[in-house]
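*Asks:* the amino acid sequence is not available; the structure is as follows:
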């Protein structure tokens, strides 16, 4: 597998974990808590594989940036949370930053 596949798997696992963390109610609900813990375990495992060749700062910037946008989308559609225009514009800037790193940075591990 390529490192960006590992990074993608880390992002998906983190998004699932964070989404269920919101449903865990302070770790008082067993199933969402277990899914959140398992998701974070998988996320950190795949992130650690990514860090073999992609610099930590670049990997974390992509992981956190894409994760923010995806968690916000899940929260909007699954949990009914609303976003104002400032949040949408900010997330657009995050996406732009991730694209700049991937398209133009020589440290992105391509």
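*Replies:* Noted; the coordinates are in hand. As the structure is a computational prediction, the values presented were derived from the model and not from experiment.
*Asks:* alpha carbons only for contacts and neighbour counts from here, please
*Replies:* Will do.
*Asks:* check contacts around residue 62.
*Replies:* For residue 62, the contact set (C-alpha atoms under 8 Å, 6 or more residues apart in numbering) comprises residue 98.
*Asks:* what helix or strand does it sit in?
*Replies:* Using DSSP states H and E, residue 62 falls within helix 56-78.
*Asks:* run through who's touching the helix or strand immediately after that helix in the chain.
*Replies:* Next in sequence after helix 56-78, counting helices and strands by DSSP H and E, comes helix 85-104. Helix 85-104 is contacted from outside by 58, 61, 62, 65, 66, 68, 69, 108, using C-alpha under 8 Å, 6+ apart.
*Asks:* okay, now the one to match up with it:
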């Protein structure tokens, strides 16, 4: 399977797990707690597969950048937690950094 598809799946699993973390109520609710544990387990397993083929720094830059943006979007939709303009600006800078790495850095491949 394509390494970037694996990375996308790892990011999706981590985003679901992190978004569900609030619903665990301190891990007192079994359903969301299982979703968090399973999501993180899947995410880290997939991330380990990705790191066999991509450099750690590049993998983590994409993982964290995409995760920050996607979790913020889901938090806005699910929990009505809207980011202010400095938060949006910061996320834009993170995305810009990931794009620079992917387009112009030799370490991305």
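*Replies:* Happy to help now that I have it. Predicted model, so just to flag it, every value in this text is computed and none were measured.
*Asks:* give me the neighbour count for residue 83 of structure 2.
*Replies:* As a burial measure, residue 83 of structure 2 scores 14 neighbours (other C-alpha atoms under 10 Å).
*Asks:* look up how far residue 66 of structure 2 lies from it.
*Replies:* 16 Å (C-alpha to C-alpha, to the nearest Å).
*Asks:* any chance of the contacts of helix 85-104 of structure 1 in CSV, with distance to residue 29 of structure 1 too?
*Replies:* As requested, the contacts of helix 85-104 of structure 1 are exported to CSV (distance: C-alpha to C-alpha, whole Å):
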residue, distance to residue 29 of structure 1
58, 35
61, 31
62, 31
65, 28
66, 27
68, 24
69, 26
108, 39
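*Asks:* quick check: most distant residue from the centroid of structure 1.
*Replies:* Ranked by distance from the centre of structure 1 (C-alpha atoms, centre = their mean), the top residue is residue 28, with 24.0 Å.
*Asks:* return the residues in contact with the residue nearest in space to the middle of structure 2.
*Replies:* Taking C-alpha atoms, centre = their mean, the centroid of structure 2 lies closest to residue 67, which sits 2.5 Å from it. Listed by C-alpha under 8 Å, 6+ apart, the contact partners of residue 67 of structure 2 are 11, 14, 15.
*Asks:* end to end, how far does stretch 14-32 of structure 1 reach?
*Replies:* End-to-end for stretch 14-32 of structure 1, by C-alpha to C-alpha: 14 Å.
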